[in-house]
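Novice: Just a sequence and a predicted model for now, questions to come.
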Amino acid sequence: MNTPTSTPSLPRMAPGSCTLVGAGPGDPELLTLKALKAIQAATVLLVDDLVSDAIVAHAAPGARIVHVGKRGGCKSTPQAFIEKLMLMAVRDGERVVRLKGGDPFIFGRGGEEVEHLRAAGVQVEVINGITSGLAAVTSLGLPLTHREHAHGVVFVTGHARPGSSGTDWRALAATARDARLTLVIYMGVSGAERIQQELLTGLPASTPVAIIQNASLPTQRQALSTLDRLHATIVEQQLASPSVVVVGDVLRGVEAACGDGLLLKLA
């Protein structure tokens, strides 16, 4: 007697399974093995806007893909709605992967999502990804710290929460100068003019800066300049989000292509 065959289905974990996965800066080859396995095993993926199609392509054929875009200055899916979707899917017994660009816990609002789910009784696993700030400066062949040039690094957002005064750039400039720190500014393009003015109160005008757009992707563009020309360089080179701004002496001596084949070297 022949036994009827059943249609293969995606593997299911116990109800309440949710994983926050860092997709890295964009290049799918920069995914960790653990991130790749989680993406392949997911039955539902809630995907941020900055996650590339090449990474989403690793999802299982039967997985449900939900795009929940969030980008500064653009129309975004409300955070509360994203958290509601996550919780609903978990309660339906799905294996949920919340797929975020970069790292979930570095300006990815992963902390808010973990708090929301844990408050509802759902345990969450977090899988780290390479943050774009690291990938951006690495693409120039440079470190973020260096025994001679930078004794530490500060990751900071240039996007203030509505109703908040945001980062105290004057205090940060003084600290960066005295402690010899590299500044890595996320979401800083739109506020670059004010950031430049405030940082110049504590850092020399000749401090090297780099602006890297679409770090690690084939569409990456970068420009090198000095702090007193940060905003002007962004305008002249027509750089836009998503970009990372790096400020500090670790950039000295770097060469990089800056639009139209121009090669600029910082002494």
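Specialist: Yep, it's here.
Novice: only C-alpha atoms for contact and neighbour calcs from this point on.
Specialist: Fine.
Novice: Relative to residue 242, how far out is residue 187?
Specialist: Here residue 187 is placed at a distance of 7 Å from residue 242 (C-alpha to C-alpha, to the nearest Å).
Novice: Over to residue 169?
Specialist: Applying C-alpha to C-alpha to residue 169 and residue 242 gives a distance of 21 Å.
Novice: who's more crowded, residue 187 and residue 242?
Specialist: Between residue 187 and residue 242, counting by other C-alpha atoms under 10 Å, residue 187 is the more crowded of the two (22 against 17).
Novice: What's the local residue count around residue 85?
Specialist: Close neighbours of residue 85, defined as other C-alpha under 10 Å, add up to 16.
Novice: measure stretch 24-32 end to end?
Specialist: End to end - C-alpha to C-alpha - stretch 24-32 spans 8 Å.
Novice: this is the comparison structure:
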Amino acid sequence: MAETAPATVYLVGAGPGDPELLTLRAARLIGAAEVIVHDGLVSAEILALAPADAELVSVAKQRSRHSVPQDGINALIVKLALAGRSVVRLKGGDPFIFGRGGEEMEACRAAGVPVEIVPGISAAIGSAAQAQLPLTHRDAASAVSFVAGQCKGLTDQDWSGLAGAGRTLIIYMGVATAADIADKLIADGVSPGIPVAVLENGTRADMRTLRTLLADLGDMVARENVKSPALIVVGDVAAYALAQDVLLPYRDLIPSESGKRVE
């Protein structure tokens, strides 16, 4: 009896939540899927595009609590593919931007499983567009950096030069450590008066955009009860966002590094 040839694993970016932001290829793969292994941030509207007989496997992750550890996810998708079952590994945002797609790709390669990457609109790109916040702007920023804010040993991270005049810093998974992030950036020389935007539930019906100053970031996140998923955008471009302002009383006393005031 001939061995079953491994099926392909498709690492698919589901975008930030709105199903209309799926790529055509992602929508086609979901609509024809045999097995979908999906993250918790993938919306119900996107999962509803799967065939009625598709097997849906949730491997949702939450802070400090993973339903399936990453090694287990790697093993699962490889096992399914080796059994000849085509797998759509469906991830929020883009697989290669804090989506651990690189690790899953390596696991497939090591097992001799064909793998294809289908990019998605990242949370930062989608959320910023919804908030009308340009991540680059000729008058405000010509560089963009992406960092993870939930890292252990936050103070040991080298973020020097990532935020300030002419630069945009986007922090994923930073809600729980927002106060520490603000303290770190200020200690590293970033102006406490630089504009900051927090983008909560990006591109979804309940999306919320808040603006403040870096000095008040931690207090604002606590006051406004900001919940994940949310992004923190640090830089003068944050002043362009259509947002609910939650600013400090002394906002006019703390200009940003470039002198641009929050409108």
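Specialist: Yep, that arrived. Please read these numbers as outputs of a predicted model, since none were measured by experiment.
Novice: Residue 126 of structure 1: how many residues sit nearby?
Specialist: 18.
Novice: my bad, should have said residue 119 of structure 1
Specialist: Residues near residue 119 of structure 1, counting by other C-alpha under 10 Å, number 10.
Novice: Likewise for the one 5 residues further on?
Specialist: Residue neighbour count, defined by other C-alpha under 10 Å, stands at 18 for residue 124 of structure 1.
Novice: ditto for the one 5 residues further on
Specialist: The burial metric for residue 129 of structure 1, expressed as a neighbour count using other C-alpha under 10 Å, is 24.
Novice: Quick check, it in contact with residue 31.
Specialist: Yes: contact criterion C-alpha atoms under 8 Å: residue 129 of structure 1 and residue 31 qualify, at 6.9 Å.
Novice: for the stretch 1-150 of structure 2, what spans make up the strands?
Specialist: 9-13, 35-38, 55-58, 61-62, 65-66, 87-91, 115-118, 141-148 (DSSP state E, counting those that start in this stretch).
Novice: wait, I meant the stretch 151-267 of structure 1
Specialist: Going by DSSP E, counting those that start in this stretch, the stretch 151-267 of structure 1 shows strands at 152-157, 181-186, 208-213, 221-226, 243-247, 255-257, 263-265.
Novice: Find the residues that touch each one of residue 129 and residue 31 of structure 1.
Specialist: Residues touching both residue 129 of structure 1 and residue 31 (C-alpha atoms under 8 Å, 6 or more residues apart in numbering) are 22, 23, 24.
Novice: Structure 2: which residue goes with the last one?
Specialist: Residue pairing (TM-score structural alignment): residue 24 of structure 1 is matched to residue 15 of structure 2.
Novice: didn't that match look like it was pressed against residue 96?
Specialist: No: the criterion here is C-alpha under 8 Å, and residue 15 of structure 2 misses it with residue 96 at 11.8 Å.
Novice: So between those two, which is more surrounded?
Specialist: residue 15 (31 against 20).
Novice: and residue 196 of structure 1, what pairs with it in structure 2?
Specialist: Residue 196 of structure 1 maps onto residue 182 in structure 2, by TM-score structural alignment.
Novice: Do I have it right that its match meets residue 213?
Specialist: No: in this structure, residue 182 of structure 2 is not within contact of residue 213 by C-alpha under 8 Å, at 9.6 Å.
Novice: Comparing those two, which shows the higher neighbour count?
Specialist: The neighbour count for residue 182 of structure 2 versus residue 213, taken as other C-alpha under 10 Å, is higher for residue 213 (29 against 21).
Novice: wait, isn't the more buried one in contact with residue 198?
Specialist: No: applying C-alpha under 8 Å as the test, residue 213 of structure 2 and residue 198 come out as separate, 10.6 Å apart.
Novice: which residues sit in contact with the alignment partner in structure 1 of residue 209 of structure 2?
Specialist: Aligned counterpart of residue 209 of structure 2 in structure 1: residue 222 (TM-score structural alignment). By C-alpha under 8 Å, 6+ apart, the contact set of residue 222 of structure 1 is 210, 211, 212, 213, 256, 257, 258, 259.
Novice: measure residue 222 of structure 1 to residue 102 of structure 1 for me?
Specialist: Counting by C-alpha to C-alpha - residue 222 of structure 1 and residue 102 of structure 1 are separated by 18 Å.
Novice: Residue 126 of structure 1 -> structure 2?
Specialist: So residue 126 of structure 1 corresponds to residue 117, using TM-score structural alignment.
Novice: er, residue 33 of structure 1 actually
Specialist: Aligned partner of residue 33 of structure 1 by TM-score structural alignment: residue 24.
Novice: Same question for residue 90 of structure 1.
Specialist: By TM-score structural alignment, residue 90 of structure 1 lines up with residue 81.
Novice: And residue 39 of structure 2, how close does it get to residue 124 of structure 2?
Specialist: With C-alpha to C-alpha as the criterion, residue 39 of structure 2 and residue 124 of structure 2 are 17 Å apart.
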